[in-house]
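1. Following is a predicted model, sequence given first.
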Amino acid sequence: MAILPLGASAQGILDPQGPVAVGERQILFNSLGIMLAIVIPTIVAILAVGFWYRASNSRARYLPDFNHSGRLEVLVWSIPLMTVLLVGGVAWLGAHELDPGKALPARMKPVTIQVVSLDWKWLFIYPDEGIASVNQLTIPVGRPVSFEVTSAGVMNSFFVPQLGGQIYAMSGMLTHLQLQADHAGTYRGMSAQFSGDGFADMHFDVDAVDAGSFARWVEAARNEGSALDAGTYTYLTKPSAGIAPVTYRAVTPGLFDRIVAAEMNHEEICTRTSMRER
């Protein structure tokens, strides 16, 4: 009980800040309630049986020849069967309702963000805005965000606990995740998949801001920093940890698609990008 207040104040799945996270928490609570409806009576029954059949209770009947009871069999098997059906039903319905690739209901067009996991940092490309950032994710409040996730190295897991959803980033593959922040704030993002020595530093802040602040951030990013071209990307692919957040004012067209291309190594990406620029 003393630990509960500490857990409630932490930035985690029990403090949702978006519709996906709220739905996932509800699935957790529903599953917990169903299981407690079984666990609590079972614990009470164990204590009651032990108390009733104690040696000093002369009213308890001793039946040494008892070997079968149809009623007990029905009771013993029906309870776990109902548990499996109820918990499985909740998980099945929730998995379809919160499908990572399913678009969130909204009147506004989603913000598309392309995510690349590197050793040991996160690269975020905003294709519609023409900018990019490393270890810094800024999104508008109340507007869906459509993530396209891949990896330029080993497998990682993209996870923002308070916004919900966890999706794997895999080399040569593209996964999708739909999230939304309902409240302004800074939320912790991380990798939930161990990926080597720099894993502990592979985290980032998600800044959820209003539409005006988001537009100003985009404009500021377009007017400062360097461009994310072939040479910059090659530098980013080198293993490094604890990288400070940085933005890029422009992105070479088609870079993300070439990163996703199956089994394309860094040298091939740089060569093809340079040839296209020429």
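-> Structure received. Numbers count the residues shown, from 1 in each chain.
2. Please count neighbours and contacts with C-alpha atoms only from this point.
-> Fine.
3. hang on, Ile167 packs against Leu177?
-> Yes. Contact criterion C-alpha atoms under 8 Å: Ile167 and Leu177 qualify, at 6.9 Å.
4. Now for these two: what residues contact both?
-> Both Ile167 and Leu177 are in contact with Pro100, Val149, where contact means C-alpha atoms under 8 Å, 6 or more residues apart in numbering.
5. Just want the most central residue of the chain.
-> Gln166 (2.1 Å; C-alpha atoms, centre = their mean).
6. what's the spacing between the nearest residue to that residue once chain neighbours are set aside and Leu137?
-> Leaving aside its chain neighbours, Gln166 sits nearest to Phe159 (4.6 Å; criterion: C-alpha to C-alpha, 6 or more residues apart in numbering). Distance, Phe159 to Leu137, by C-alpha to C-alpha, to the nearest Å: 12 Å.
7. Compare neighbour counts for these two and give me the winner.
-> Between Phe159 and Leu137, counting by other C-alpha atoms under 10 Å, Leu137 is the more crowded of the two (24 against 19).
8. quick one: contacts for the residue nearest to the centre of the chain?
-> Ser157, Phe158, Phe159, Val160, Ala192.
9. Next: Leu255.
-> Contacts of Leu255 (C-alpha under 8 Å, 6+ apart): Ile269, Thr273.
10. what ranges do the strands span in the stretch 101-250 of the chain?
-> Secondary structure of the stretch 101-250 of the chain by DSSP state E, counting those that start in this stretch: the strands cover 111-118, 121-126, 131-134, 136-140, 145-151, 156-159, 166-169, 175-179, 185-191, 203-209, 227-228, 246-248, 250-251.
11. just so I know, which of those lies nearest Met82?
-> Evaluated with C-alpha to C-alpha, the strands of the stretch 101-250 of the chain place strand 166-169 nearest to Met82, the distance being 28.9 Å.
12. Regarding this structure, what is its longest helix?
-> helix 19-52 (DSSP state H).
13. Run the angle between the helix or strand that that helix is followed by and helix 19-52 for me.
-> Remark: after helix 19-52, the chain's next helix or strand is helix 70-97, criterion DSSP states H and E. Following axes from the mean of the first three to the mean of the last three C-alpha atoms, to 10 degrees, one obtains 170 degrees for the angle between helix 70-97 and helix 19-52.
14. take the one below as the second:
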Amino acid sequence: MNILDPQGPIAAAQKTILIDSIGIMLAIVLPTIAAIFAFAFWFRESNPRATYQPHWAYSGRLELVVWSIPTLTIILLGGVAWIGSHQLDPARPIDGTGAPVRIQVVSLDWKWLFIYPDQRIATVNTLTVPVGSPLDLELTSGSVMNAFFIPQLGSMIYTMNGMMTRLKLRADNPGTLQGLSSHFSGDGFPNMMFDVQVVPQLEFPDWVARTAQTDRVLNAESYGKLAQQSVETATSTYRLEDPRLFHAIVTQQIPAGPGPKLTSESVQPHIGDHDVR
């Protein structure tokens, strides 16, 4: 999950912004550190050339330097952030070499559900995408708020119950990447990770065909069981019975999950007879 090893155009652009921002900030940090040592060396007690000016109060040139450098730094950082935030709008379409793939993402306690409505399949804790294709992700939460993040593809984005967010990504190289939840959501949060399998364009239809042969069926009933709190250590695949299942989740036609609960009796709220007044 090395953010400095991008595998897509969004992550590559974000890496550039990160490095540029650090460089701009170092332009003021490094001279300041150097000035500290320079002043300490020059105004040491043993230096007879250092002048003592007890009545000095103001220098226009010094004020110009002190205020102009931070101002320029803020302008540069603001410009980088402003331009980058518009160019890297999560919902902004991106080009690709293959047909776009629509994927519906649902964060649960404590697992990830990926629905491919056009292919009529779904997977848990594993995301398979064709290399070079624009990925059109629609995201929501089936429980508490969470955050979806594939560091090497970029653009962390929140998932919220009753809302849908959009994210456009693209993977440029075949291989296996790692995704994770980047927002705390209870006891199983550390295990909310998923694999991202980036496969060649010609292999993606074969994967879809194999996945569609599974015996598991995803519908409102099986989704209700899947939404219960559990940590899934293995991946699983489903045939999608209702392509409007994601819409039912977003519009809360299917009730949201219970959310994280306290698991230790020692931290459960307790009121004894002696507490009642």
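-> Cool, got the structure. Just so it is clear, the structure is predicted and the values come from calculations on it, not from any experiment.
15. on that earlier part again, relative to structure 2, what is the average displacement of the longest helix of structure 1?
-> On superposition with structure 2, the mean distance recorded for helix 19-52 of structure 1 (mean C-alpha distance after the TM-score superposition for structure 1) is 0.6 Å.
16. If you count contacts, what does that helix end up packed against?
-> helix 70-97 (3 or more C-alpha pairs under 8 Å, 6 or more residues apart in numbering; DSSP states H and E).
17. Now do the aligned residue in structure 2 for Arg216 of structure 1 against Val129 of structure 2, distance only.
-> Counting by TM-score structural alignment, Arg216 of structure 1 lines up with Asp206 in structure 2. With distances taken as C-alpha to C-alpha, Asp206 of structure 2 is found 12 Å from Val129 of structure 2.
18. Going along the chain, name the helices of the stretch 151-277 of structure 2.
-> For the stretch 151-277 of structure 2, the helices defined by DSSP state H, counting those that start in this stretch occupy 203-211, 220-226, 245-250.
19. helices or strands up against the first one?
-> Secondary-structure packing of helix 203-211 of structure 2 (3+ C-alpha pairs under 8 Å, 6+ apart): strand 126-130, strand 236-240.
20. Relative to structure 1, what is the average displacement of that helix?
-> So helix 203-211 of structure 2 averages 0.8 Å relative to structure 1 (mean C-alpha distance after the TM-score superposition for structure 1).
21. and if you look at the last one?
-> Comparison of helix 245-250 of structure 2 with structure 1 after fitting gives an average deviation of 0.5 Å (mean C-alpha distance after the TM-score superposition for structure 1).
22. what's that helix aligned against in structure 1?
-> Counting by TM-score structural alignment, helix 245-250 of structure 2 corresponds to 255-260 in structure 1.
23. Next: the second one.
-> Mapping helix 220-226 of structure 2 onto structure 1 (TM-score structural alignment) gives residues 230-236.
24. so how far is Ala212 of structure 2 from the match of Arg216 of structure 1?
-> According to C-alpha to C-alpha, Asp206 of structure 2 and Ala212 of structure 2 sit 10 Å apart.
25. and those two? which has more neighbours close in?
-> Ala212 (19 against 11).
26. who touches the more buried one in this structure?
-> Arg120, Ile121, Tyr238, Arg239 are the contacts of Ala212 of structure 2 under C-alpha under 8 Å, 6+ apart.
27. In those residues, find the pair that's most separated.
-> Among the contacts of Ala212 of structure 2, Arg120 and Tyr238 lie farthest apart (C-alpha to C-alpha), at 8.7 Å.
28. The two - which one has more neighbours?
-> Counted by other C-alpha under 10 Å, Arg120 of structure 2 and Tyr238 do not tie: Tyr238 has more neighbours, with 22 against 17.
29. List the contacts of the more buried one.
-> Tyr238 of structure 2 neighbours (C-alpha under 8 Å, 6+ apart): Ile121, Ala122, Thr123, Thr211, Ala212, Thr214, Asp215, Arg216, Val217, Leu218.
30. In contact with the first one, which residues?
-> Shown here is Ile121 of structure 2, whose contacts under the criterion C-alpha under 8 Å, 6+ apart are Ile115, Val208, Thr211, Ala212, Thr237, Tyr238, Arg239, Leu240.
31. Is it possible to get JSON lines of those residues that adds distance to Phe246 of structure 2?
-> JSON lines is the format used below for those (distance: C-alpha to C-alpha, whole Å):
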{"residue": "Ile115", "distance to Phe246 of structure 2": "8"}
{"residue": "Val208", "distance to Phe246 of structure 2": "19"}
{"residue": "Thr211", "distance to Phe246 of structure 2": "19"}
{"residue": "Ala212", "distance to Phe246 of structure 2": "18"}
{"residue": "Thr237", "distance to Phe246 of structure 2": "16"}
{"residue": "Tyr238", "distance to Phe246 of structure 2": "14"}
{"residue": "Arg239", "distance to Phe246 of structure 2": "14"}
{"residue": "Leu240", "distance to Phe246 of structure 2": "11"}
